[in-house]
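Starting from these lines, generate the structure:
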Amino acid sequence: MSISARVIDSTNGCPVADLAVTLHARDHGDWPVVARTRTDSAGTIGSLSPGPLAPGAYRLVFDTGDYFAERAVDSLYAEVIVSLHHQGDPSDLHIQLLVSPFSYTTYRGHVPATARAAGRV
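Modelled structure (predicted):
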C-alpha cells in the first residue's frame, strides 16, 4: 500500500503547487516522520512512502498556513492534519484535499489508470 495525494484550492479551483506535505507513522505514541515532499504543479504527490507501508496509523500534515500566507490571504488553519488507519488492505490510498482560507474537506479519491501509468501519482 502506498499513499498519494492531490490538493486543490477551492476558492479558485486551482491545484495547490509547491505545498509542503509530511507523512508520519505512529510508533508507540510518537509520530516520527516517514517522508517529506511538496506537491507538483498539478497539486499532486505520487507515492509518499519510500516503500510499501505496514499496517498502522499514519498522518499527513499539509502546510496550508504558509500557502495562504505566501499569497497574503488570511487563513484559519496553519496545518491540515489527515489521520489514516491502514489495516493491511493492499490497495493504494489517494487522499484528496480541498482547502480554502477558512475550511477544508478531504476524501479518499481514485487515481485514474492513465495518471498512474504516466507516473503522475
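
Please count neighbours and contacts with C-alpha atoms only from this point.
Noted.

show me the contacts for residue 52.
Neighbouring residues of residue 52 by CA atoms under 8 Å, 6 or more residues apart in numbering: 1-2.

same deal with residue 87?
Residue 87 touches 55-56, counting by CA under 8 Å, 6+ apart.

And the helix ranked longest in the chain, what's buried?
Ordering each helix of the chain by length in residues (DSSP state H) puts helix 64-70 first. Neighbour-count burial for helix 64-70 flags 64-68 (criterion: 16 or more other CA atoms under 10 Å).

I'd like the structure of this one too, to check against the first:
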Amino acid sequence: MSTSHVTTHVLDTGSGKPAAEVPVTLHVLDGESWVRIAGGATDADGRIKQLGPDRLPSGTYRLAFDTGKYYATTGTETFFPEVTLTFGVLESEAHYHVPLLLSPFAYSTYRGS
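As a prediction, this is how the structure comes out:
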C-alpha cells in the first residue's frame, strides 16, 4: 500500500497523548476557491496515513482540523474550534508530513518527515 502524498498526525500536548478521531480535510486552492479533495479522521495513534492520492500536482493546499469536535468529545473547552494549515506542494517532492501539536489554547506545526 502506498502512502499518500500528504499525511498528518495530531498530538494533544495538553494530555501528552495522540489525538484520536480528529476529523481532517485536505483542500486545494483552485483559482480563488478551496476545493475539498480528501478527508478522514486520525486513528488511535493520532495519525492519518491515507489522506488523498499518492501524488499531487504543484500548488497550494490546506489541511483543516476539526479541533472543536475533538475537544467536545473530551469535555474540554478550546479557543480554536478549527485549525487550518496552508502549505505549498512541489510535484518533485515525494512526501509531505504536516503534524499538528495541539492544546486547548495553542497549537504549533512544522514540516515533518
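
if we can go back for a sec, the longest helix of the first structure vs the second structure, mean deviation?
Its aligned residues in the second structure lie a mean 0.9 Å from helix 64-70 of the first structure after superposition (mean CA distance after the TM-score superposition for the first structure).

who touches that helix?
19, 74-80, 99, 101.

let's see 10 Å
With contacts defined as CA atoms under 10 Å, 6 or more residues apart in numbering, helix 64-70 of the first structure is touched by 9, 16-21, 72-81, 99-101, 104.

That helix corresponds to what range in the second structure?
Mapped onto the second structure using TM-score structural alignment, helix 64-70 of the first structure spans residues 67-73.

sorry, back to before: whichever helix or strand comes after the longest helix of the first structure maps to which residues in the second structure?
Downstream of helix 64-70 of the first structure, the first helix or strand assigned by DSSP states H and E is strand 80-86. Here strand 80-86 of the first structure aligns to the second structure at residues 83-89, judged by TM-score structural alignment.

Quick check: that stretch compared with the first structure, mean distance?
Mean for stretch 83-89 of the second structure is 0.5 Å (mean CA distance after the TM-score superposition for the first structure).

Just the buried positions in that stretch, please.
Buried, per 16+ other CA under 10 Å, within stretch 83-89 of the second structure: 83, 85, 89.

Just the residues contacting it, thanks.
With CA under 10 Å, 6+ apart as the test, stretch 83-89 of the second structure has contacts from 5-6, 24-29, 56-68, 95-96, 98-100, 102, 106-111.

Lovely, talk soon.
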